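A.B. asks: Whatever this is, show me its structure:
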Amino acid sequence: MATSNLVVEVTSADIPSSSNTSPANYFAEVCFNGQNARTAIKQDVAVWNERFCFDMRQRDKGPCGDLILEAAVYSYDQISDSKSLLGKVLLSDEYFHRHGANVDPVQYPLLNSTGHENGKVRLKLFLIDAADRILLESEGNNGLNDIYDYLFKSKDGYVEDDNVDQHGPVSLEPDDAAPTEINPNFEPGRLVERMQLLFVRVIKARKLPDMDANGSLDPYVEVQFGAFNRGVTKCLKRSKNPEWKETFAFSFQFQHGQTPNPGVDVIVNDKDVVKDDFVGKVHFDLKDIPTRSPDDDAPLEPTWYPLLDQCGTKLEQASLLLTIWIGSQADEAYRDVWVSLYSSKVYEKPNLWWLRVTIVEVQGVTVRHDDGAAADGRNAQRDTELRCRARLGKQIQRTRAVTKQTTTSGSYEWRYEWKQDLLLVAAEPFFEGVLELEAVIDSSKTVIGQLILPLSAIGTSGDMPVPDRWFDLTRPAAAVQLEDSVDIANSRMRICLNVILDGRYHIVHDSRGYLDDTRPADRALWRAPIGRVHLGILRATGLPLRKNRSAMNPYCVAKYGDKWVRTRTVLDDGGAEHVFNEQHTWSVYDIATVLTVGVFDHCPDAPHREIGKVRIHLSSLERGRIYAHSYRLIILERDGVKRTGELQLAVKLSCGIALLRTYARPVLPRMHYTHPLSATENEELRSGAANVMALRFGRAEPPLRSEVVACMCSAAASGYHHWSLRKSKANFHRLVQLASPFVSLFHGVESVRSWRDPAATLLALAIFFVALWFHDLVPTMLFLCVVFKGVWNYRFRPTLPPYVDYRVSYLDVVHPDELDEEFDTFKSSREANLLRMRYDRLRMISGRVQTVVGDIASQGEKIRSLLSWRDPRATAIFQLFLLTAAVVVYLAPKKLLVGLAGLYIMRPPRYREKNTPSTIASFISRLPSNRDNLM
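C.D. replies: You can find the predicted model right below:
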């Protein structure tokens, strides 16, 4: 969120002795954005230490377009009740500190009416969010601010290690991440700009000359337009009259600062083992190529063009039938264009099912006894532990290790029992997957039995329970060779399983809070779509260079629902813009989903590096409105936040009235609530789902690389549950924002009951008695007040899509060591001195959290002890008070009691005890707690 309030703290002023009058009374006046504030009048000394907060949402800019703060210092004459200007200072918004309240006051020169310096004023200027104003209204009485300082501020006794390189905090502008609105020239009815394309449709050739010794040739056609625009048809074996019927489309994008290629070459070649032979070509000048509009013009008819040799001489009778024209993406031929390695691609996301394998027991494992031991096994070897292992592709799950449960009389056979569930992720179609089960000796990791079960033989979920099934375990060759060295022999081992493919769950592959789909795997449980979301990927600008100073080859990947799309790769053309200009559409089944667009650098011989990622929450979009914005691309790395360019997107949500019904339905399928999975199981399934999709997309053509899938699913990022001091501060800041309205209400009540403004206090008392007399209308008025607040906030509704806010993420003042700790591997890979410093810091913060939690628990235990008779006198007093209160409440009218309570709370300060706790607080503080039982 953008900063919306300016805080001005007027500390003091240095007034020259020549400007002093006798007696000297001073006050300061601050004007900003059409709002005025004035300090108290101080006698003989210009020290105020007062803080004012100004709203920046309704901007009143100066003549230069900037926000101007004016601070003036006046002397006040009590006799004549007049003021005289001593000096003033004008400050633009570049002097406003954007990194919180932890800044020092700065001295600014005061200029009098003649323009000469007449002293200095000390001001402290910084920007905050609207929800943070409560933290700054009263630092002495604000418990949330005190708790934050207590938890995260270093004590005097804590000194960072001097041997560790410590730099200053990373400083970034909080508003720099906000997307900016753009006004592209869209095609009618589309979310992409009109872009000229060169279309070449190669149909067939006739009477090609002989090129091989057998009197034939293997022809194919190559279309060349510019340095990087090249298309090749399929090769036809031994054909002098081949037919291709392939269409090529090339964009008019050329190297920066260079003129485009003036012509197009259509070349016919003969495929050969060593080197392809040239057959003939057709050359077209751009000025001779016709331009066609699909809305007005009819399709162009193909034309026979004679082939020319390398010297430009016409070949005998050989000719090529083709059509060439200049059009746009709206052309009907654009759907049939040739697909290359660098063109766009649509990937169907595999439908993921939950494979639940319940290992019940294994029977038939025979025990060996040494030297003919007795049947009771007293001389037998020690019990051997056994575990089962399930494998599906690259997913492996293991049971716990168990010893024998029972011994069958007279057979010395062991029985192992687990009754443990193993969870795996299976993808449709099921005929491609095979489930492998193995019985493994835990000590030697030797497989003594295995089972191969095709997924197509496993039943799917239903309302009826699936019975257990017995399967025979085959004996691998390794178990035969190891039979004499261990005390286990294989007779006829069997395993009891309960295997089922459950499609009533939704397998989550995204990080928490960024789901792109919520439907179950079983298509029979799907609901009808509620709308469609349209995405236009326009262009990427300002992309940085690689480490070797070469330009990037970017492409975009967008994922939502059951479809992933990859745009074409824009090869290095030396320009500042990389134009994609592609539109894609998805069906929407739930509004509480997120559309994710990532930008990556295509490196032929290295992993594809992430450039940035944009997430768009569909719930924040208005229906039917086109959101065309330029989003800042940022990535968070070990050495800080890096800006990597901008991505221009256009998004539109089209839906009907069925959208409103989704707010009354659960987000996830019903099984997630009736039979929920644990946090560990959800994390394992999420990781398995990301791996399964990476394998499936890697088999497509062109493949989507595994590091790209991991980045889009946030599977390669640091763990969500890993410790991060930055995230801890950010989460506490979110908690403060959540509690700020209640704290603000508390301070408002305290201000009213303190009688600082008698008129406001009397008005509050009048409203209180009116509400008491018409108490039946109080709930109605409360609801109406909430409605009025919502209508009032409609003026300040967000007009931009959600974006990453540096300040909310605590990226504006994050310390480099905190980021290094956040990106550290698990287990740590840092040196001992750095780990010792971080461990001491973690101990310090944990100790403070421990103290705060203990204090909260003690207060709760003291209240609970009111009825426990641990303090007999306190419990007796409390019981007597409750008995008296019961009698009074029963006999006295309710309105009278509430009115007396209100008058007691609103009594003037002269009738209160000052600077001492209340009677109730003193009574509770003396109650016992369980802290006495702690060592």
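
A.B. asks: CA atoms for contacts and neighbours, from now on please.
C.D. replies: OK.

A.B. asks: tell me the secondary structure for the closest residue to residue 808 other than its chain neighbours?
C.D. replies: Distance criterion Cα to Cα, 6 or more residues apart in numbering; nearest residue to residue 808, sequence neighbours excluded, is residue 730 at 6.2 Å. With DSSP: H, G, I helix; E, B strand; the rest coil as the basis, residue 730 sits in helix.

A.B. asks: Sequence B follows; please return its structure for comparison with A:
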Amino acid sequence: MANQSKKQNQNQNQNQNQNQNQNQNQNQNQNQNHCHNQNSNKNTDEDFNLRETTPSLGSGRIARNDRAGTAFDLVEQMDYLYIKVVKARELQGNPSPFVELKLGGLISTTRHMENTSIPEWNQVFSILKDRIEATLIEISVKDKAKGNDLIGTISFDAIDVPRRVPPDSPLAPEWHRLVNKKREKIAMELMLAIWMGTQADEAFPEAWDLDATSVNGDGLGSIRSKVYLSPRLWYLRVNVIEAQELQIGEKNRQQPEIFIRVTIGNMILQTKISQSKNVNPLWNEDLMFAVAEPFDEHLVLSVEERTAPCKDENLGTVTIPLQEVDKRLDFRPPVSKWYHLGKHSNSDKNANVLKSRVHLRISLDGGYHVLDELTHYSSDLRATARQLWKPPIGVLELGILSAQNLTPTKTANGNGKGSTDAYCVAKYGQKWIRTRTILNSVNPKWNEQYTWEVFDPCTVITICVFDNSKLQAPNSNNKDSRIGKVRIRLSTLETGRVYTHLYPLIVLTPSGITKTGEIQLAVRFSCASLLNMMMMYSQPLLPDLHYLHPLSCHQIEILRHQATQIICKRMSRAEPPLRREVVEYILDVGSNMWSVRRSKANHYRIAIILSALVKFVKWFDQIRSWKNPLVTILVHILFLAFVCSPWMISSTVFLCLFLIGAWNYRGRPRHPPYMDVRLSQADAAHGHELEEEFDTFPTSLTQVDAMKMRYDRLRAIASRVQTVLGDLATQGERCYNLVSWRDPRATALFLMFCLIASVVLYVTPPKAVAAVMGFYGMRHPRFRDRLPGCPTNFLRRLPAKTDGLL
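C.D. replies: Down below sits the predicted model:
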């Protein structure tokens, strides 16, 4: 038995040793996994970081310094071969001519002219010098009507092309005699000009890309760079006052429910049902719209009567052209007018004039700034009326250099290799710019420079990168893919300095966060007068009317939606159009929708702000706990000095703030802000949270279980928020009930304490009271009770309105 027990003990010891070894191995694996996760997170952070670069800007003239700049000094100089085809003459037989340009394997054509012997094209073609693979330039005139039959041709050597350096005068085109198929000279002549230039050439924005060999004529317009202007937006205020002598359908109807519906384009608003339920209803209600110049739309106002829950009867209509509406710069009441109502008959389109009329006060309010962007991302804060504008305070220059390692979005020419047709769009103020589309390249180089006037330094420029989906399928409904977005706040930039950085391009999708590449930008903010710019910090952010007669948050959201719809519609009518998905992405449409990720990000932002207060409380707790007696004694001495000399408190506080700011100067930010993945909580977002964030509104989800999960999660989050808000309300109600006699005994005790405290404070010097309170709060833990104090216990016992809640 003893031997068996010894064997059992040995087996148990062996099992324990094996378990300990297994636990050690598990701990080692966990430590290794933890280290691996830390390293992977570190690598992830490095991938999403901003990187400073040192490009050779302006052909070496400026490279990240503060010297005075010249035109196109924020981009790298790129050499282009330009070919300008002007016109032809002496064509025989009224053909349908067009010009074909061939340079090695690159072929491009002009538009063809119908039945003319003296066609005029006035088209410019360009090709990057580095993409030239042959020296022979062949320019041919062909007949579209005869199956692209050759009429005449001419050849040039690319080596002998003259070079033009801006701002030289434009190169004058010349007439050139053509040769036929037999290499014989013919009477037909072609006027053209060929030269070598840079992207600073005035022909660059309108030049067609000679490298667009796989693009048909319908997509070529979207390749060139363009500048767009947002329409000038106004707020239209319709003050519906009253109506008179309305003709009710049923004469015996008592208390009719009458309201007014106002329509402008596809925007519809309506008043509340009039409280005076008779044939002379009264409203005195304002309806606000966002409209754009030129005012080619009409304001349609109709008086409606609610006859059933889902049925309305029209009592009369009036149409008012917006061009006849008065403009005002302040809030002086405009002249009110009576408008006679008309009613359309079913038999004809003519309106029958009624005796009914409506009293309106209509105005275009130019003293507001029409918000089309989020307020904290606004690029323009000026009022609509030009009379209220102030002179610009500076100039913003942006050089869009290149991009690296873009994510392929399509297959190039069916060869199985991924490619991207990337272009950039930037918006600041009313000016939008669109760069050239670089075909079939994941490392495109644009090197285009643009300039904006700056009226307020506390504004933001937005730069976005997209993939052009119209080139391979011009007639499709495919949307341009988002590649990434960059925002730069001008107030974070030093004036006169050139910032050259590689910004990470980040896209959030339902599958998670993705880095789609990097974009290289050069930014410079220059101010004409430092004093004028510093004065801007003392002025209101928005025009005065936003503060004297503010709009409600609900009105601002509706008007912003209307403004974005107007801009999308106008931009889509440009040539080439700036598509709706591009405009909405830049204007952050839908960014105010519910998102668990954004809620977490805002929670952590608040936690970071309150962390300073938490640190102070912890530090004071260490002082009260006498963990470091020397520091605690020094704090007591400093506190006693403040009690004896209270006038030193404010000066000491400001001196400390000055010293903290001066100390932080060494670690000041040297780079512009950029998209922070960790701050946005994008790296920690779960898949179901992202699916909910990208869901449409109303939801397009049909799975019941997923809907229940989202709803339950929202209820859980809302319950925590509800609890916190309830606790805050409870504490406030308890403080109010100190003197409300809701609890007679508690109120009596508090009033007795107030009476005694008033007497004591009257006869006791304030310094003594402050010293006693301070030393009592910092007393040694040996003399302190760990239980809550009397004031805390008294406050917690007070009643609140929670007793009346269901």
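
A.B. asks: TM-score for these two?
C.D. replies: Once superposed, the chains reach a TM-score of 0.84 (TM-score structural alignment, normalised by the length of the second structure), with 741 aligned residues with a Cα RMSD of 3.4 Å.

A.B. asks: before we move on, back to that, which residues does the residue nearest to residue 808 of the first structure contact?
C.D. replies: 808, 809, 810 (Cα atoms under 8 Å, 6 or more residues apart in numbering).

A.B. asks: Among the residues you listed, which ones are in strands?
C.D. replies: Using DSSP state E, no member of those sits in strands.

A.B. asks: want to try JSON lines for those, with distance to residue 27 of the first structure as columns?
C.D. replies: As requested, the contacts of residue 730 of the first structure are exported to JSON lines (distance: Cα to Cα, whole Å):
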{"residue": "808", "distance to residue 27 of the first structure": "36"}
{"residue": "809", "distance to residue 27 of the first structure": "39"}
{"residue": "810", "distance to residue 27 of the first structure": "36"}
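
A.B. asks: of all those, which comes closest to residue 772 of the first structure?
C.D. replies: residue 808 (41.9 Å; Cα to Cα).

A.B. asks: neighbours of the closest one, just the number please.
C.D. replies: For residue 808 of the first structure, the count of nearby residues is 18 (other Cα atoms under 10 Å).

A.B. asks: gap between the equivalent of it over in the second structure and residue 690 of the second structure?
C.D. replies: Matched to the second structure by TM-score structural alignment, residue 808 of the first structure sits across from residue 679. Note on residue 679 of the second structure: its distance to residue 690 of the second structure, by Cα to Cα, to the nearest Å, is 16 Å.

A.B. asks: How about residue 162 of the second structure?
C.D. replies: Distance of residue 162 of the second structure to residue 690 of the second structure, computed by Cα to Cα: 57 Å.

A.B. asks: Kindly report the same for residue 390 of the second structure.
C.D. replies: For residue 390 of the second structure relative to residue 690 of the second structure (Cα to Cα), the value is 44 Å.

A.B. asks: Comparing these two, which residue is more hemmed in?
C.D. replies: Higher neighbour count among residue 390 of the second structure and residue 690: residue 690, with 20 against 11, using other Cα under 10 Å.

A.B. asks: shouldn't that one be in contact with residue 594?
C.D. replies: No. Assessed by Cα atoms under 8 Å, residue 690 of the second structure is found out of contact with residue 594, at 11.1 Å.

A.B. asks: Please check which part of the second structure stretch 841-856 of the first structure corresponds to in the alignment.
C.D. replies: Residue span in the second structure matched to stretch 841-856 of the first structure, by TM-score structural alignment: 713-728.

A.B. asks: Mind reading off the mean deviation between that stretch and the first structure?
C.D. replies: Compared with the first structure after fitting, stretch 713-728 of the second structure has a mean deviation of 2.7 Å; criterion: mean Cα distance after the TM-score superposition for the first structure.

A.B. asks: how near is residue 440 of the first structure to residue 495 of the first structure?
C.D. replies: On the measure of Cα to Cα, residue 440 of the first structure and residue 495 of the first structure end up 13 Å apart.

A.B. asks: who has more neighbours, these two?
C.D. replies: residue 495 (25 against 21).

A.B. asks: check contacts around the residue mapped onto the more buried one from the second structure.
C.D. replies: Taking TM-score structural alignment, residue 495 of the first structure has residue 358 as its aligned residue in the second structure. Neighbour list for residue 358 of the second structure: 241, 242, 243, 244, 338, 339, 340, 341 [criterion: Cα under 8 Å, 6+ apart].

A.B. asks: Sort out which one of those lies nearest residue 131 of the second structure for me.
C.D. replies: Residue 131 of the second structure lies nearest to residue 339 out of those, by Cα to Cα, at 67.0 Å.

A.B. asks: Roughly how far does the closest one sit from residue 279 of the second structure?
C.D. replies: Residue 339 of the second structure sits 16 Å away from residue 279 of the second structure, going by Cα to Cα.
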